[in-house]
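Student: What follows is a predicted protein model with its sequence.
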Amino acid sequence: MGDFLIMAYPWVKGFHIISVISWMAALFYLPRLMVHHTEQVGLEGKTHKIFAMMEYKLAKVIMNPAMMSTWLFGLLLVATPSIVYWGDIWPWTKGASVIAMTVFHIWLMRRMRGFQRGENTVTGRQYRMMNEVPTLLMIIIVFSVTVKF
């Protein structure tokens, strides 16, 4: 298996990067939709139904598959011999940040299901603040991998 992963490494890395870009795009966009849903639309009517549908499709069609493929290809990269030296700090900071990103993803999924039910307990301002979470985590992840401190 190790020889196969070494040969497939450039392809796995490419698919990992594509998956991450897709996941990040969704993680950036869904909270923005929720800001507008909260501040401009409300929880009733035709526009509410359109926003709830857009949020649902973004989450289920793009965000969930992108997260799963990010994890799959990332774990394949970790399993590739001689790629990760666990004595360094960077794999741990990246791993912790990816787990935090996944927790944020789950939080967004719960908010999306709330909108589906016509419920929302988060303000537009709170969604704006939460929209910064993936940016901060992305910065940690990128510098962990590129600087390898």
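Tutor: Structure received.
Student: Please make it C-alpha for all contacts and neighbour counts, starting now.
Tutor: Noted.
Student: Distance-wise, check the most centrally placed residue in the chain relative to residue 60.
Tutor: Centroid-nearest residue in the chain: residue 23, 4.5 Å away (criterion: CA atoms, centre = their mean). Distance, residue 23 to residue 60, using CA to CA, to the nearest Å: 11 Å.
Student: Check residue 144 too.
Tutor: Separation of residue 144 from residue 60 (CA to CA): 29 Å.
Student: One more: residue 122?
Tutor: Remark: distance between residue 122 and residue 60 (CA to CA) = 21 Å.
Student: all helices for the chain, in order.
Tutor: Along the chain, the segments classed as helices by DSSP state H run 2-36, 45-57, 64-79, 90-116, 124-130, 133-147.
Student: contacts for stretch 35-55?
Tutor: 30, 33-34, 112, 115-116, 118-120, 123-125, 127-128 (CA atoms under 8 Å, 6 or more residues apart in numbering).
Student: Go again with 7 Å.
Tutor: For stretch 35-55, the surrounding residues in contact (CA atoms under 7 Å, 6 or more residues apart in numbering) are 30, 112, 115, 116, 118, 119, 123, 124, 127, 128.
Student: The structure to be compared is supplied as follows:
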Amino acid sequence: MTTILWLKALHIAFMVAWFAGIFYLPRLFVYHAESDNTEVHSQLKIMERRLLYFVTPFALLTLILGVALIYMMGYQWFIVSSWLHIKLALVAILFAYHGYCFKLLADFQHDRNTKSGKFYRIYNELPVLILFAVIILAVLKPGI
């Protein structure tokens, strides 16, 4: 049981670090999309790249530790935990979101962004909604 608690604690810690980054990155994209200043663009390009590459290992560690938790809990537990299947679907959406951030980063890096600040403001809200749902599922474990 101690191993499972350590895995949970580390899973949550890396998830928090990952989310800090994916909450802030689209905010940088908002500033970038709304600025006409080339010096600001140059600084934001550096910040965006560093941030995305900094938080990506946290995303991977969150995933690895989550898989380890599922493994430790056992196959039978996994099969009957329907709440977990929904949570995993939401996590898959988050990884797609994270991957799309690389595409958006490349667009900014090559001065090809065509999206507005409003798009990035809305884009910034998606992980918040998913985080709420994931926490509710993980804590309440509803028998869906």
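Tutor: Received, thanks. Not measured: the values here are computed from a predicted model.
Student: higher neighbour count, residue 144 and residue 60 of the first structure?
Tutor: Neighbour comparison, residue 144 of the first structure and residue 60: the larger count goes to residue 144, with 19 against 13 (by other CA atoms under 10 Å).
Student: The more buried one pairs with which position in the second structure?
Tutor: Aligned against the second structure by TM-score structural alignment, residue 144 of the first structure finds its counterpart in residue 137.
Student: What about the nearest residue to residue 144 of the first structure once chain neighbours are set aside, how many residues nearby?
Tutor: Of all residues beyond its chain neighbours, the one nearest residue 144 of the first structure is residue 90 (4.8 Å), with distances taken as CA to CA, 6 or more residues apart in numbering. Burial of residue 90 of the first structure, expressed as a neighbour count using other CA under 10 Å, amounts to 22.
Student: What distance do you get for residue 90 of the first structure to residue 149 of the first structure?
Tutor: Using CA to CA, we find residue 90 of the first structure at a distance of 6 Å from residue 149 of the first structure.
Student: Kindly report the same for residue 71 of the first structure.
Tutor: Taking CA to CA as the criterion, residue 71 of the first structure is separated from residue 149 of the first structure by 22 Å.
Student: Those two: which is more packed in?
Tutor: Each of residue 71 of the first structure and residue 149 had its neighbours counted (other CA under 10 Å), and the higher figure belongs to residue 71 (18 against 11).
Student: just to revisit the earlier point, what lines up with the residue nearest to the centre of the first structure in the second structure?
Tutor: Under the alignment (TM-score structural alignment), residue 23 of the first structure pairs with residue 18 in the second structure.
Student: now do residue 128 of the first structure
Tutor: Using TM-score structural alignment, the partner of residue 128 of the first structure in the second structure is residue 121.
Student: Same check on residue 59 of the first structure?
Tutor: When the two structures are superposed using TM-score structural alignment, residue 59 of the first structure falls opposite residue 52 in the second structure.
Student: For burial, what's the neighbour tally of that match?
Tutor: Using other CA under 10 Å, residue 52 of the second structure has 20 other residues around it.
Student: measure it to residue 130 of the second structure for me?
Tutor: Taking CA to CA as the criterion, residue 52 of the second structure is separated from residue 130 of the second structure by 19 Å.
Student: which residues sit in contact with the match of residue 23 of the first structure?
Tutor: By CA under 7 Å, 6+ apart, the contact list for residue 18 of the second structure reads 55, 58, 59.
Student: want to throw the residues you listed into TSV with distance to residue 35 of the second structure and neighbour count?
Tutor: Compiled in TSV, these are given as follows (distance: CA to CA, whole Å; neighbours: other CA atoms under 10 Å):
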residue	distance to residue 35 of the second structure	neighbour count
55	25	21
58	29	20
59	29	22
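Student: excluding its backbone neighbours, what's nearest residue 70 of the first structure?
Tutor: residue 19 (5.0 Å).
Student: ok, that neighbour - contacts?
Tutor: With contacts defined as CA under 7 Å, 6+ apart, residue 19 of the first structure is in contact with 66, 69, 70.
Student: Does the first one touch residue 22 like I think?
Tutor: Yes. Between residue 66 of the first structure and residue 22 there is a contact under CA atoms under 7 Å: 5.8 Å.
Student: anything in contact with each of the two?
Tutor: Residues touching both residue 66 of the first structure and residue 22 by CA under 7 Å, 6+ apart: none at all.
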